[in-house]
Structures are given as C-alpha cells and as structure tokens.
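Novice: Just a sequence and a predicted model for now, questions to come.
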Amino acid sequence: MKAILTNFGSTGDIQPFVALALELRRHGHHPVLALSPAFADHVRRQGLDFAPIGPDLRTVQDSINHSMISSPSVTGSASRLLGLFGPLAEALPRMFEELREVSRGADVLISGRMQPAARMVHDLTQVPFVSIHVEHSGGTEGGSGGSPAFQEAVRATINPLRARLGLPPFPNPLVDGNSPQLVLYANSRHVRQVPAGLPSHFHFTGYFFLEDEAFTPEPALADFLAAGEPPVVMTFGSMPYEDPEAMTDIFLGAAERAGRRAIIQQGWASLARRTLPPTVLTAGVVPHSWLFPRAAAVVHHGGAGTTASAFRAGVPQVLVPHAYDQFVWADIAHQLGCAAPPLPLPQLSAQSLGEALRALLASPRARETATTLGERIRAEQGVLKARQLIEALVERVGLSSPARADLSTDDDSAEDASGQALRRKNLLQRQRARRQDD
C-alpha cells in the first residue's frame, strides 16, 4: 500500500504523521511524507521517503504565531486574519499541484485537517482519504472550525482555489474538509471524553507517539541529568518572542524561586543563549519522549504534541497557553489533576511561574495523578489502531475506487491498469494475513 501523509504546522503537528508512517512501513507498506521542505532532514533521518510540498512556510507560520500571541484581538478581525493568511493563499495552488503529483498511483491519502490541499486532491481523484486530528478540534463532527472571523478568513483562503478547480465552496472549511470516509482523532480517551454523536467513520485511536529509541544525548546533557535531582524542563516549542532574553530571565527567575535545577529548551525563539548558572542547562532539539520522563515537572506552552508527551511521561505540568487550542489543553490538564492552574502568557512572570512550580512539586496528588495517567496512555496503541483502520478502509473502498487517471495526463506516466489491479489484489491479501497476526 502506497500511503501519502501530509499536514501543515510545526514539529508537534508533524511528529504524529512520522510515527504513523513508521508503523505503516513496519507492516510492509510504502509511506511517503509530503510536507514543507523544512522537515526534509527530520523525515529522512527516520529513513522515510520525503516529498517537498509548497514553499518553506516556517517564516509565515512564525509571523502568524507572533500575531496571535501579541495581538489577541486579531482573532476578532477577519480582515487581519486574511492578511496573515495571505502567503498561505498564495502558496496553496502550488501545494495542491505538488500534492496531486505526489499522490499519483497512491492507495490512500492521509492528512491533517490543517492541510486543505488534501481534500481537494481527494475530491478530484477519489483517492481513498483519511483525516487525522492531532489538535483539540472540539465539536462532534470535526470541530467548530473556529470563531466566525476565523471561518471567514479560512473560507477566503481556501474557496477561491476550490472554485478554480470546479469544486463547490465549503461554508466551514476546517469542518467540511474532513474525509467522508475515515476520520481519526489521535487523542487519548483517558484525556478527552469522546464527543457524543460522532458519525460511524470517526474514531478515537489514542495518541501517535514517535519512539526515539536510538537517541543519544550530548555529554553535557547526560552529565547534567546525572549530577543531581531531576530538573524542571522548560520548553515553549515553536512560540516566538520579540525579546527572547526577557523570557529567558523569567525562566531563570522561576527556577531560582522554586529552588530547582532546570533545563531550558531553546525552541524556535532561541532561548537561553547566554552564560547560565550551573543549576541551569540549555538544550537544543531533544526528543520529548526521552527528556520528559527524566524531569521533575515540565513547563510548556500547551501545544497538542507537547501536552501529549508530558501526559505520556507521567510528569506534573505547568501550562502557559499562548494561542490556538493551548488554552483548552491547559484547562484539561488542570482538570485531570496533573497540572497547575493555567498560567496564560500575559500573567507569566518569574514570581508567578516560580510559585506555580513550588505548589505543583509539593503536591503528592499531582505526581500520583500524572503517574497513573502516564501508565494508561503508554498502554494505548494509537498508531496500531490507526494503521488497522486505514488498511480496512483501503480494502473496503480501494478496489471499487474510480480510476484516478486525472492525476496525470501523460500516458507514459500512468500506471498500467492491469498492473495496478494486481498490486491491489496482492495488497489486500497481505492485509488479511496481517490482521490474523495482530
């Protein structure tokens, strides 16, 4: 089975797709990650095939993140949001064309809901299509789609290209863009209550975690961890700041007030690039699956992927939500009992964070709750369940899918129909054999 996996976003949005691709490869399938060129090295280090889709939009995403953080009122203005999304609208036709090209001859297209080009490819080619939600999308059928202003801006970004392709407009693109065949929530039932009234093709699978078994820490990191009690890990991921030094000061002051050693991950904002006290270490890219279990607590921004990693590690958390669904995850973590009350960015200071850490680390209940939750989440097999559901979809609709000749107009690049049918027949036989082994 040739599977194309695509999404748009930061590392936390991409990691679950890499994890799913590795699961597919372990079971004899051929996954291809179709992502922003920024992720080429990350994907290829895993030995996976990579196809660049569109331009490198990290600068654009950084600008959007910064505007969302620094101007909360931006979410109330469709015109301002549309201005932020302008580069995405310009890049979308190219992303669509390149994704359609990569999808030629694919057996299934697997996409996050933030990649609108995928639904367009499905609508035009009828390639079997899977939507995956890694964020907290809410609602019963793929989320609310955001505020009215946000929906208006997304419509103005996506629907013009749909019209040029002869496709009907979507009133609510982030909801309407879900697959009509299979939608997977890569969330844990131990964290989120399954929404009532989900259609039969919607499934909660559990988180998709990327295992970093081969990771070897730098000597400085290994030595720091071995030299004392578990530190507090502080990481704000892809969040940008006008003054990274001021944020570094907050982290250092909070660690001192809490009386704890700390590891500060630099993230996209390049935090802690200075001489630090001996009780604090700065770190670059370190897999959260490796680092978080070695922490006394984790301070983070509440991104979906980072929150999931902290849940899995079984460590208490302080969430400092900045934007997007981070506020929802902060509330959920606190309600579960494994996190301090949410500490929104405007309220963040060395004093407020230090006090939150002291109270959290002094709470046996928070530690016990986090430990129990981590055990439950580690017992889930999200990527296995997802892989089985995807295989079942391809078996159910793959053979009956219309020929996808419109993926290419070149006769010499079209796959021979009889060869394609034979390949699918062999695929289904292998899938049936694997299900007997699972």
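Specialist: Thanks, I have the structure now.

Novice: going forward, measure contacts and count neighbours with C-alpha atoms only.
Specialist: Fine.

Novice: distance of P148 from P171?
Specialist: To P171, P148 is 11 Å away according to C-alpha to C-alpha, to the nearest Å.

Novice: Going by neighbour count, which residues in the longest helix seen in the chain are buried?
Specialist: Counting residues, the longest helix found in the chain (DSSP state H) is helix 78-102. Residues of helix 78-102 classed as buried by neighbour count (16 or more other C-alpha atoms under 10 Å): 78-82, 84-86, 88-89, 91-93, 95-100, 102.

Novice: Against that first model, consider the following:
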Amino acid sequence: MIAIGEELRQRGFDVVISISQPYASIAERSGLQTEVIISEAQFHEMVGDPAVWKTVRGVRRVLRAMADHFVVPHHDVIRKHYRAGETVLVSHPLDFASRVVREADENAKLAAVHLQPVLLRTPDDPPRLTPWPIEPTGPPWLIRAGYYLADHLGLDPVIRPPVNRLRAQYDLPPIRRVLDQWWLSPDRVIGMYPQWFAPATDLFQPRLVHAGFPLADHDDAPFDPPKDRPIVFTMGTAHYHSRQFFQRAAKACQSLDHPGILLSSHSENFPAQLPAQVRTCPYVSLQKLLPHCAAIVHHGGIGTTSQALAAGVPQIIRPMAFDQFDNARRVENLRCGHWLRRDAKLGNMLSHVLANATMTDTCSLIASKLKEPAGAKIAADQIVALL
C-alpha cells in the first residue's frame, strides 16, 4: 500500500494512509501523510500472540481485532480527509469502513486493493486455505457451501456487528456475509500480483485488474552483499516464535556444510549457539540480499514470496496461517520451490533444491518476467481513472 501511495504522491496527489505505528516512518519517508490507528503496543500484542499464527484461530483473531478496534478510528480518518468528488478511497482487505462510506455516498469512489489472491472467492479455482490434505478443491457448489458455513459459523460473528453499527450511522440496512460479495468494490478490484501467478477465473474476469507485485524497496541503507551464496531463513519480520525453526535451520546448514543467514527483527528468536556456517541478521532488504543467495526458506507471506520470485531464487515455504498455504501451492505449481510440510524434512529438501538445475532455470525464467516491476504504477493508473 505504501508503494501505491508513493506512486500517487509522485504524480502530485495528496495521499493519506491509515497505518500501524511500526510502519509509519517508512510511509513518511515516501512522502505520505500518516494517520496512526494501530499503536506500537497494539501491533506487537497482536502479532506476538501465538494463536494469531494458527490456521483457523489466527484468521478469527485478526478479523476480530480489526473489526472491534480499528473500523471506527479508520472511519474517523476518512471523514477527516474526505472531499466529495475529489477523493478516491483505496482499501486494504481489512478496511471495512471505506466500503461503508462508498455505499453511503453516491459520489464516493473505491478501489479495493488485494495484496494476495487467497482473499478472492473463486469457487471455480479455489485458493488453498489450510494444510489439511482433505481440503476440497471442487466442485464449485461444494466450495460455495464451504464459504457459506465459514461465514455463518466463523467470520460473520466477529466482523458483522461492528460493520453493521457503522452502517447504522448512515441509515444503511444491516448486512450478512460481509466477506462474500459485499466487501468487494463495485468500482475497481486490483490484484497486486501478475496474471500468471493467479489467473482471473470466470467469476472475476470482468472486474479484476492484475497490477503485478509491488516490488518497491524502501530501504536505502548501505548493503554489503554476501560472497558465499548463503541460504536465507526467515519467518517474517512480525513473527516472535521462530527459535525452534531456526535451530532446525542451523542444523540443516551444518549437515549440508552450507552457509546460512537467519533473519529476524527479534533477537530472542536466534539460538544461543550456532554452527560456524550460520550467522544472524536483524533486518536486511530482501531485494538486495536474495540475488546473492542460493535459496530462501520462509513462511510464505506474499511480500517474501514475490521478492524471491523476482530474484530468481528457489524457495522452500513453511506456511503457518493466512495466505501462506495458497502462496506455497502457487510457488510449487510454478516449479520454483517446495512446500515444507514437516520440519524434519528440511535438510533433505534443501539438498534437493540446491542440486536441482531445472528448478534454478525455471526460477530464472520467472524472474525475467519481473525485471521491470510495474505493480504500483498500474495500480495508480487504475485509481486515478476513478477521479
């Protein structure tokens, strides 16, 4: 979202972004006006909760937190800055307030930005939502039934009440199944990923615009690239519970006699003792680091996944929750990596990936498609067209 805002700012538009405190400085360096609606303490309380990283409970925890605590503050930001006929609302998937304002004000325009394909309900090509081998993939009527049950039993109870309270302020009738069709903008739906990563299905072909990955790098710190082609291991910048995984990663590097880098923003994740082949790093730009690496093992977040694809680096994905299972499936389908279903297989899988010349060639081919990233530019074009 920051990359899109930066592109719009460069075109001369005023850009205001509701944001979490830990990311506010990045947005401000990009010239955006920030409105902090999630404090540092609230952010770390949420991502530090182990339940957030569970397959089913995690989604409910995040949706409940966003609906209960941030719908109203974000709505206040909208009302503060909104100018009828001059403003386009650009919504993140967890932004329900913008959709309410779009329905209440006939002059409002809304571009719904989807950072990952898992969020779009496509019964004719359903995303992967769990690690469970019994997860159905069709027929479409069965997938629709699954979404219906998920809405009524799990999702609506946590997000519908706050959304309907906001709707009542505009004398709008209450709704059900918030995440089914209602939350999608009637004006523009933008997928921040390429067509080849997640093709539009028959249900979304008319309304989905593929912009491409937003691969902008906001880190201008000096960088000394590694010379030893290490394997990179990360569970994401917001993950607090990676110590056991990093211990396995270190053992795998030791058994393969291959250098490794453990990445985490939280030093408590790093094991106290590490073999000589393994070093740690609190943060580094993946866009700068990955072209100098042999492979990356990560959680499957869309940001890390897209940076690895752009760098042409083989991936091993160890998903935990949210969109990560679907991203792992798509990387496997592209033949650019593997889904790690059991940590005990990490060493063997790494050995296979490092020796797989075919996978390396495929990764290079995919990377060639991302040499000129235009995701933020295309998204900005679509947003400006709504004015």
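Specialist: Cool, got the structure. Remember, it's a predicted structure, so these values are computed and weren't measured experimentally.

Novice: what element comes up after the longest helix of the first structure heading to the C-terminus?
Specialist: Counting by DSSP states H and E, the element after helix 78-102 of the first structure in chain order, helix or strand, is strand 108-112.

Novice: which outside residues touch that following strand?
Specialist: For strand 108-112 of the first structure, contacts defined as C-alpha atoms under 8 Å, 6 or more residues apart in numbering pick out 1-8, 103, 118, 122, 127-134, 394.

Novice: now the angle from that strand to helix 78-102?
Specialist: Using axes from the mean of the first three to the mean of the last three C-alpha atoms, to 10 degrees, the inter-axis angle of strand 108-112 of the first structure relative to helix 78-102 is 160 degrees.

Novice: Give me the mean distance between strand 108-112 of the first structure and the second structure.
Specialist: Once fitted to the second structure, strand 108-112 of the first structure is off its aligned match by 1.1 Å on average (mean C-alpha distance after the TM-score superposition for the first structure).

Novice: In terms of secondary structure, what does the very next helix or strand once past that strand contact?
Specialist: Counting by DSSP H and E, the next helix or strand C-terminal to strand 108-112 of the first structure is helix 116-125. When contacts are defined as 3 or more C-alpha pairs under 8 Å, 6 or more residues apart in numbering; DSSP states H and E, helix 116-125 of the first structure packs onto helix 78-102, strand 108-112.

Novice: between these, which one is nearest to M239 of the first structure?
Specialist: Nearest to M239 of the first structure among those is helix 78-102; the distance by C-alpha to C-alpha comes to 16.2 Å.

Novice: tilt between the longest helix of the first structure and helix 116-125?
Specialist: Using the same axes, to 10 degrees, helix 78-102 of the first structure lies at 50 degrees relative to helix 116-125.

Novice: contacting residues around helix 78-102 of the first structure?
Specialist: Counting by C-alpha under 8 Å, 6+ apart, 4, 34, 51-55, 60, 63-64, 74-75, 117-118, 120-121, 149-150, 152-154, 156-158, 161, 407-408 sit against helix 78-102 of the first structure.

Novice: Next, the buried residues of stretch 49-68 of the first structure.
Specialist: 49-54, 57-58, 61-62, 64-68.

Novice: Now stretch 82-92 of the first structure on the second structure. Mean distance?
Specialist: Compared with the second structure after the fit, stretch 82-92 of the first structure shows a mean deviation of 4.8 Å (mean C-alpha distance after the TM-score superposition for the first structure).

Novice: What's A321 of the second structure aligned with over in the first structure?
Specialist: In the first structure, A321 of the second structure lines up with A323, judged by TM-score structural alignment.

Novice: Can you tell me the SS state at that match?
Specialist: Three-state assignment for A323 of the first structure (DSSP: H, G, I helix; E, B strand; the rest coil): coil.

Novice: cool, the one 4 residues further on as well?
Specialist: What three-state DSSP gives for F327 of the first structure is helix.

Novice: any idea how far G12 of the first structure is from the nearest residue to it once chain neighbours are set aside?
Specialist: Of all residues not flanking F327 of the first structure in the chain, P321 sits nearest, at 5.2 Å (C-alpha to C-alpha, 6 or more residues apart in numbering). For P321 of the first structure, the distance to G12 of the first structure (C-alpha to C-alpha) stands at 15 Å.
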